[in-house]
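> Need the 3D shape of this:
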Amino acid sequence: MTEAILLVGGKGTRLRPLTVHTPKPMVPAAGVPFLTHQLARARAAGVEHIVMATSYLAEVFEPYFGDGSGLGLRLEYVTEEEPLGTGGAIRNVASRLHAGPDDPVLIFNGDILTGLDIRALVDTHTASGADVSLHLTRVDDPRAYGLVPTDADGRVTAFLEKPQTPEEIVTDQINAGAYVFNRSVIDSIPADRPVSVERETFPGLLASGAHLQGMVDSTYWLDLGTPQAFVRGSADLVLGHAPSPAVPGRRGDRLVLDGARVAPDAKLTGGTVIGAGAEVGAGARVNGSTVLDGAVIAPGADIRDSLIGAGARVGARTVLDGAVIGDGAVIGDDNELRGGIRVWCAAHIPPGAVTFS
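Have a look, this model is predicted:
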């Protein structure tokens, strides 16, 4: 199996302000654009040709990744003129595939960090004779997700909406956002209109008697749709909890990129990333956070589970806990920002021991 489709067209509205000028898959995680980790893992599983289905800020991807040769891949890019949904995006790139009707094509979303055994998913698909195979994962609280029950042989029996009552929770298995399609199934998706694989394609296939196989793999799975999840995912990559061959350095408590300056007594823990050209001042503490390129953390600042945008500045003795600071924003000295607060790009919060939560 040598081909894949990567869905990277979403606007990432839940990640703003990080995605105002940067598409969600290109936001840095563990020192490189998140998409780099997905591409590297696909290549390690034997994928050679990947077609990216792009839409929002589509012009950003190709200048960075080029033809993919730097990662040992052959990359192509197809841009949607209008948003087509997950199914429509898959159908829109079908002409770039070389697979025959019965050949498998890997499809994965550009915002999922996972330890999925990609090769095992493809092998499960082939061995079961399925038309489509889905990566399923188990979650402790499935109420926020659509449920995907399977029979004793792993065959999907239904696609259920988010449960509203405890009685409706018939399984803890959810769609984890990676699939293997037979090429003929891709070609059967309606062209030139929005289509959702979750709401239209999969239920329609099931109703028509198609074979949909589920493979449960819960080694590691995280939807990076929110800033808090994105920060956690980056830290997990640095700590080694989430696998990736693309982390640019040794795994451990911290990852400090080339050109960054960290004071000798600053304390970096919990999978913190300090970007190229960033500065961390004397006595500062940064735990489980991402500090992007060129940002400045002034002396005595205390940063926890936060993301500091490129070129932003956090003032002396300021406390951030679960905060997102946009590119170029300035947070003055002696402030306290907690509870998931987001500061927009280039905003300026003056000094003054102000508490926001």
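
> C-alpha from now on. contacts and neighbour counts both.
Will do.

> Next, name the residue at the spatial heart of the protein.
Centroid check for the chain by CA atoms, centre = their mean gives residue 111 as the closest residue, at 2.6 Å.

> Would you confirm that it contacts residue 225?
Yes. Here residue 111 reaches residue 225: they are 6.7 Å apart, a contact under CA atoms under 8 Å.

> returning to what we had before: I'd like to know how far the residue nearest to the centre of the chain sits from residue 33.
From residue 111 across to residue 33, the span is 11 Å (CA to CA, to the nearest Å).

> what residues are shared contacts of those two?
The contact sets of residue 111 and residue 33 overlap at residue 25 (CA atoms under 8 Å, 6 or more residues apart in numbering).

> now the strands for the stretch 1-150 of the chain?
Per DSSP state E, counting those that start in this stretch, the stretch 1-150 of the chain carries strands over the ranges 3-7, 28-29, 32-33, 49-54, 74-79, 104-109, 112-114, 132-138.

> Which of these sits closest to residue 244?
strand 112-114 (9.3 Å; CA to CA).

> quick one: contacts of the closest one?
Residues from elsewhere that reach strand 112-114, judged by CA under 8 Å, 6+ apart: 38, 176, 177, 219, 220, 221, 222, 223, 224, 233, 242, 243.

> Name the nearest residue to the fourth one, sequence neighbours excluded.
Just to be clear, that refers to residue 219. residue 115 (5.7 Å; CA to CA, 6 or more residues apart in numbering).

> Let's see this one next, to set against the first:
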Amino acid sequence: MTEAILLVGGKGTRLRPLTVHTPKPMVPAAGVPFLTHQLARARAAGVDHIVLATSYLAEVFEPHFGDGSSLGLRLEYVTEEEPLGTGGAIRNVASRLSSAPDDPVLIFNGDILTGLDIPALVRTHETTGADVSLHLTRVTDPRAYGLVPTDGTGRVTAFLEKPQTPEEIVTDQINAGAYVFRRSVIDTIPAGRPVSVERETFPELLSAGAHLQGMVDSTYWLDLGTPAAFVRGSADLVLGRAPSPAVPGRCGDRLILPTATVAADAKLTGGTVVGEGAFVAEGARVFGSTILPGAVIEPGAVITDSLIGTRARVGERAVLTGTVIGDGAVVGADNELREGARIWCDARIPAGAVRFSSDV
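From the prediction side, this is the model:
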């Protein structure tokens, strides 16, 4: 198990404004770019060569990670001229792989936080002789996902689009976004055009009689595609609920990066992260939130389950719940922002402009 492909080309539109200036895998989670956690977990599992399939803001990755030697890895970067989808991206980087035709190649989606036992997935692939093996996870409500039913031996029997009726929910197993491909199978994906591995490659392999094996591992799994999920994932990394060797400090109720400043009476709980150079003033209360580098939280502000962008400022006594504040934005004093609010980069909200409670 030496090679892997990481799919990091998505635009992250559901995460905006977090991804206006930063590709989704580079948004900090638990103090470091989220991609760092994926790279570190792959390295811990025995992977030593990873090809990053990049597209959106591709120029950001290599200056940060370089050749990967600081992580004990050999990294290569391949940039798509036009978006190719998941399958097309895999095929586009195939020439950089050195594996033999029957060797396993790991493939990871770049926006999944998981506790997957990576070596176990590879062992499953090898012992069953599969062409492709998929990490499957069980979810309480599978309606938002494609379903992947398996037989008694774990062999995949179908790929079902998002179910619309209760009768269509034949399993709670979903595609969890990590795969092992037999190297030769990658070369069967059409080159030079967009291909969805989920909607095209896998169903076509199945209909052609290929062996697709599922392995259920539900230890921890979270799709970080929305701001709320991203904030939760970062907090879970800090709290130790999601495993990663890349968390820059001990797991606990909070993570304060070395150059951050936090007032003695400020209260930080719930897996809160305070990034490099950020400042949290006296009397502020921050729960389960991410404060990115250089952001300022003024006295008495109350922030819950939110993400405060780089160099953003939250004014005195402001109350934020489930919100995202873009890079460089300013939320004036005494504002109240509730679930789902997204303040764009460099926007300005005057003091007391947004309220949900009375002034009495």
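
> re earlier: give me the distance between the residue nearest to the centre of structure 1 and residue 189 of structure 1.
23 Å.

> What lines up with residue 312 of structure 1 in structure 2?
For residue 312 of structure 1, the aligned residue in structure 2 is residue 312 (criterion: TM-score structural alignment).

> gap between residue 219 of structure 1 and residue 136 of structure 1?
According to CA to CA, residue 219 of structure 1 and residue 136 of structure 1 sit 11 Å apart.

> Which one of these two is surrounded by more residues?
residue 136 (26 against 14; other CA atoms under 10 Å).

> distance of the more buried one from residue 89 of structure 1?
Residue 136 of structure 1 is 21 Å from residue 89 of structure 1, where distance means CA to CA.

> now do residue 308 of structure 1
Taking CA to CA, one finds residue 308 of structure 1 at 32 Å from residue 89 of structure 1.

> Run a quick neighbour tally on residue 95 of structure 2.
8.

> Mind telling me what it corresponds to in structure 1?
Per TM-score structural alignment, residue 95 of structure 2 is aligned with residue 95.

> Now which residue in structure 1 aligns to residue 13 of structure 2?
In structure 1, residue 13 of structure 2 lines up with residue 13, judged by TM-score structural alignment.

> what sits against the residue lying closest to that match once chain neighbours are set aside?
Once flanking residues are discounted, residue 13 of structure 1 sits nearest to residue 19: 7.1 Å by CA to CA, 6+ apart. By CA under 8 Å, 6+ apart, residue 19 of structure 1 lies in contact with 11, 12, 13, 27.

> now residue 19 of structure 1: how far from residue 127 of structure 1?
Taken as CA to CA, the span from residue 19 of structure 1 to residue 127 of structure 1 is 40 Å.

> cool, residue 167 of structure 1 as well?
As for residue 167 of structure 1, its distance to residue 127 of structure 1 is 34 Å (criterion: CA to CA).

> Repeat that for residue 141 of structure 1.
31 Å.

> Repeat that for residue 200 of structure 1.
26 Å.

> More neighbours: those two, which one.
Counted by other CA under 10 Å, residue 200 of structure 1 and residue 127 do not tie: residue 200 has more neighbours, with 12 against 9.

> what about that one, is that helix, strand or coil?
Following DSSP: H, G, I helix; E, B strand; the rest coil, the label given to residue 200 of structure 1 is helix.

> Could you do residue 167 of structure 2 as well?
From three-state DSSP, the assignment for residue 167 of structure 2 is helix.

> Now for the closest residue to residue 333 of structure 2 other than its chain neighbours: which residues touch it?
Closest residue to residue 333 of structure 2 apart from its sequence neighbours, by CA to CA, 6+ apart: residue 315 at 4.0 Å. Shown in contact with residue 315 of structure 2 (CA under 8 Å, 6+ apart): 297, 298, 299, 301, 330, 331, 332, 333, 334, 335, 351.

> Drop anything exposed from these.
297, 298, 299, 301, 330, 331, 332, 333, 334, 335 (16 or more other CA atoms under 10 Å).

> Now do the same contact list for residue 174 of structure 1.
136, 137, 138, 139, 142, 145, 146, 147, 148.

> got the angle for the longest strand anywhere in structure 2 vs strand 132-138?
Longest strand in structure 2, counting residues (DSSP state E): strand 173-182. Counting by axes from the mean of the first three to the mean of the last three CA atoms, to 10 degrees, strand 173-182 of structure 2 lies at 160 degrees to strand 132-138.

> which strands and helices sit next to the helix or strand following strand 173-182 of structure 2?
Next in sequence after strand 173-182 of structure 2, counting helices and strands by DSSP states H and E, comes helix 183-186. For helix 183-186 of structure 2, there is no helix or strand it packs on, judged by 3 or more CA pairs under 8 Å, 6 or more residues apart in numbering; DSSP states H and E.

> Check which element follows helix 183-186 of structure 2 along the chain.
Downstream of helix 183-186 of structure 2, the first helix or strand assigned by DSSP H and E is helix 202-207.
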